[in-house]
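# Okay, here's the prediction I keep looking at, along with the sequence it came from:
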Amino acid sequence: MTDWLSPEEWRAVTLSLRVSAVATVVSLPLGIAVALALARGRFPGRQLLNGLVHLPLILPPVVTGYLLLLTFGRKGWVGQWLDQWFGLVFAFRWTGAALAAAIMAFPLMVRAIRLAIEAVDPKLEQAAATLGAGRFMVFLTVTLPLILPGILAGTILAFAKAMGEFGATITFVSNIPGQTQTLPSAIYAYMQVPGGDAQAARLVLVAIVIAMAALLLSEWISRAVARRIAGT
């Protein structure tokens, strides 16, 4: 693939993989916690939390990117504090691309994990509790192994979504080659350049291969979960 793609195209692919991997890994612990709260929690504001989690799915991605810029930009109410105290900058950096990708992919991750949690028979957890296991140990030894396929499926879907994120990313971090130009941004850039159709087509093919591989793997895991629940 290194010979088939130009150095610029290869940098866009590798940056996308880096951004997607960081976005997925960093958001996974929070995704599990939020999914558990939505699946099992009974607290005021639960529906509000559910709405906020899924809001990026229905908002125009450009709106999400604009809100990120207002919040995490150098002059944003969170961004300026992070820059001043920790030297952490998101706007127009690859870290900002990872943040945007994580937010856009988060609803898919949470939904997959939440469905896996809701499929767990509470009687299994209650049986472990009667044997003296605390809530954390019950989750660690009973719930977590049962929902692991759902976690894997959610992780894969989130990674695939992060790979394809464009609108929020380009609004928040722009399209800087070698720094913030991810795979979708590179495709867009090549489409705007006369004679760039060949480069765009190659990157489109790469995107399709990665997306299809992720979807097939997710489908395989989902079927494994269904068989496990059915006891076959």
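Yep, it's here. Residues are numbered from 1 along each chain as shown.
# okay, CA-based contacts and neighbour counts for the rest of this
Noted.
# For the chain, which segments count as strands?
Along the chain, counting by DSSP state E, no stretch forms strands.
# Now do the helices in it.
For the chain, the helices defined by DSSP state H cover 7-40, 46-58, 61-72, 79-86, 94-118, 122-130, 135-138, 144-164, 167-173, 183-191, 197-230.
# got the contact list for the second one?
Here helix 46-58 makes contact (C-alpha atoms under 8 Å, 6 or more residues apart in numbering) with 38, 64, 103-104, 106-107.
# cool, the shortest one as well?
Residues from elsewhere that reach helix 135-138, judged by C-alpha under 8 Å, 6+ apart: 125, 128-129.
# quick one on the thing from earlier: any chance of the helices of the chain in CSV with distance to Met1 and mean neighbour count as columns?
As requested, those are exported to CSV (distance: least, C-alpha to C-alpha, whole Å; neighbours: other C-alpha atoms under 10 Å):
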stretch, distance to Met1, mean neighbour count
helix 7-40, 8, 19
helix 46-58, 33, 14
helix 61-72, 31, 20
helix 79-86, 38, 14
helix 94-118, 23, 26
helix 122-130, 48, 13
helix 135-138, 46, 14
helix 144-164, 18, 24
helix 167-173, 25, 26
helix 183-191, 15, 21
helix 197-230, 10, 15
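# Presented hereafter is structure B, for comparison with structure A:
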Amino acid sequence: MTRSRSHPRSHPRPAGTVPRLLALPAALGIALLVLPLVALFVRADWATVPAAITSPEARQALGLSLRTGLAATAVCLVLGVPLALVIARARPRVAAVVRALVTVPLVLPPMVGGVALLYLLGRTGLVGRYLDLAFGVRIPFTTTAVVLAQAFVALPFLVIAVEGALRTAGTRYETVAATLGASRGLTFRRITLPLVLPGLVAGTVLCFARALGEFGATALFAGNAPGVTRTMPLAIYTAFNGAGVSQDSAVALSLLLVVVAVVILVLVRGWRPDRERGSGSGGTAGGTAGGTAGVAA
């Protein structure tokens, strides 16, 4: 009698596992993102960091960056949400053209954006000459120029995030609200905005983070005047080039900017819309359905 050879029971591979061949590139990608920051922490002279990040110049640059970043984000919200809605609801050909125009700043070097803004709003620019002649308004090399430069490079991040959320949400609830007699404005406030709130928050954070780190367009269009246009990136550049301070100050200011960015991301990640509306997409749909019922009432 021949005894059949027993084989170990094979266990099925769990669904969603990553192939081993992709593990090395993934690890290299993480290293590419993390190791430069590790090198920054290693290079820092921790004995001089407290004095550098609390110096008047650092506090002035950080305060200016936060103020202009918030102002640029507000501009992007006012302009970007309607623009995203137009793209999401337009015909495919029109949406493709407008989307391409919106994403141009993403592929342009920021320096090019600064030159373009200068030739648009400078004293002899396309629009700037008329602002100067008619109202005596000169925008370049002012704090307003910093806000405009930051908004120019940050607006696409908000528009893309909100447009994606709008397309994912669809128009089903908006159609129901329209059949119940709701106006477009009321439908937008009570139905559309609650549906896209997570995407709107994510886009706003990306927009603010991009504005906070903007350098190239700001340097060319706004300049590098302390207290007026010298934001944190420009202060880091100035310190690194040894304008009266050591490179240790540049490293300390870089660490301060990294910490600020991380704190912002952690605070936003701690806020989850589904905690207020229930769990998962069901909570969002339930809240929106309630909004539709409120519109009907």
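The structure has been received and is ready for your questions. Just so you know, these numbers come straight off a predicted model, no measurement behind them.
# just to revisit the earlier point, let's have the contacts of helix 135-138 of the first structure in JSON lines, adding distance to Asp83 of the first structure.
Formatted as JSON lines, these follow (distance: C-alpha to C-alpha, whole Å):
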{"residue": "Glu125", "distance to Asp83 of the first structure": "44"}
{"residue": "Ala128", "distance to Asp83 of the first structure": "46"}
{"residue": "Ala129", "distance to Asp83 of the first structure": "45"}
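# Closest one to Val204 of the first structure out of these, please.
The shortest approach to Val204 of the first structure among the contacts of helix 135-138 of the first structure belongs to Glu125, at 45.9 Å (C-alpha to C-alpha).
# Tell me who's in contact with the closest one.
Contact partners of Glu125 of the first structure, counting by C-alpha under 8 Å, 6+ apart, are 138-139, 142-143.
# Val162 of the second structure too?
Counting by C-alpha under 8 Å, 6+ apart, Val162 of the second structure touches 81, 84-85, 196, 199-200, 203.
# what does Arg123 of the second structure align to in the first structure?
Counting by TM-score structural alignment, Arg123 of the second structure lines up with Arg74 in the first structure.
# Correction: the previous question concerned Ser183 of the second structure.
Aligning on TM-score structural alignment places Ser183 of the second structure opposite Gly134 in the first structure.
# Kindly report the same for Leu66 of the second structure.
So, by TM-score structural alignment, Leu66 of the second structure is matched to Leu17.
# how close does that match sit to Val63 of the first structure?
Distance of Leu17 of the first structure to Val63 of the first structure, given as C-alpha to C-alpha, to the nearest Å: 24 Å.
# repeat for Gly196 of the first structure
Remark: distance between Gly196 of the first structure and Val63 of the first structure (C-alpha to C-alpha) = 29 Å.
# go on, Ala33 of the first structure?
26 Å.
# quick revisit: my guess is the match of Arg123 of the second structure contacts Arg93. True?
No. Using C-alpha atoms under 8 Å, Arg74 of the first structure makes no contact with Arg93, being 11.2 Å away.
# Looking at the two now, which is surrounded by more residues?
More crowded of Arg74 of the first structure and Arg93, by other C-alpha atoms under 10 Å: Arg74, with 20 against 17.
# could you list every residue that touches that one?
Arg74 of the first structure touches 80, 83, 89-91, counting by C-alpha under 8 Å, 6+ apart.
# picking up where we left off before, ok, the contacts of Glu125 of the first structure vs Leu5 of the first structure, which is closest?
Minimum distance to Leu5 of the first structure across these is 44.2 Å, recorded for Thr143 (C-alpha to C-alpha).
# Trace Leu256 of the second structure over to the first structure, please.
Under the alignment (TM-score structural alignment), Leu256 of the second structure pairs with Val206 of the first structure.
# still on that earlier bit, which pair in the contacts of Val162 of the second structure spans the largest distance?
It's Leu85 and Gly203 that sit farthest apart of the contacts of Val162 of the second structure, by C-alpha to C-alpha, at 13.7 Å.
# Give me the contacts around stretch 33-46 of the second structure.
Residues outside stretch 33-46 of the second structure that contact it (C-alpha under 8 Å, 6+ apart): 248, 251-252, 255.
# Show me what Val162 of the second structure lines up with in the first structure.
Aligned counterpart of Val162 of the second structure in the first structure: Ile113 (TM-score structural alignment).
# Report the spatially closest residue to Ala154 of the second structure, excluding sequence-adjacent ones.
Nearest non-adjacent residue to Ala154 of the second structure, counting by C-alpha to C-alpha, 6 or more residues apart in numbering: Cys207, 4.9 Å away.
# ok now do the equivalent of that neighbour over in the first structure, which residues does it touch?
When the first structure is aligned by TM-score structural alignment, Cys207 of the second structure is paired with Ala158. Ala158 of the first structure is in contact with 24, 102, 105-106, 108-109, counting by C-alpha under 8 Å, 6+ apart.
# And for Pro177 of the first structure?
Taking C-alpha under 8 Å, 6+ apart, we find Pro177 of the first structure in contact with 8, 12, 186.
# mind running it again at 10 Å?
Residues near Pro177 of the first structure by C-alpha atoms under 10 Å, 6 or more residues apart in numbering: 8-9, 11-12, 15, 185-186, 189.
# Thank you kindly, that will do.
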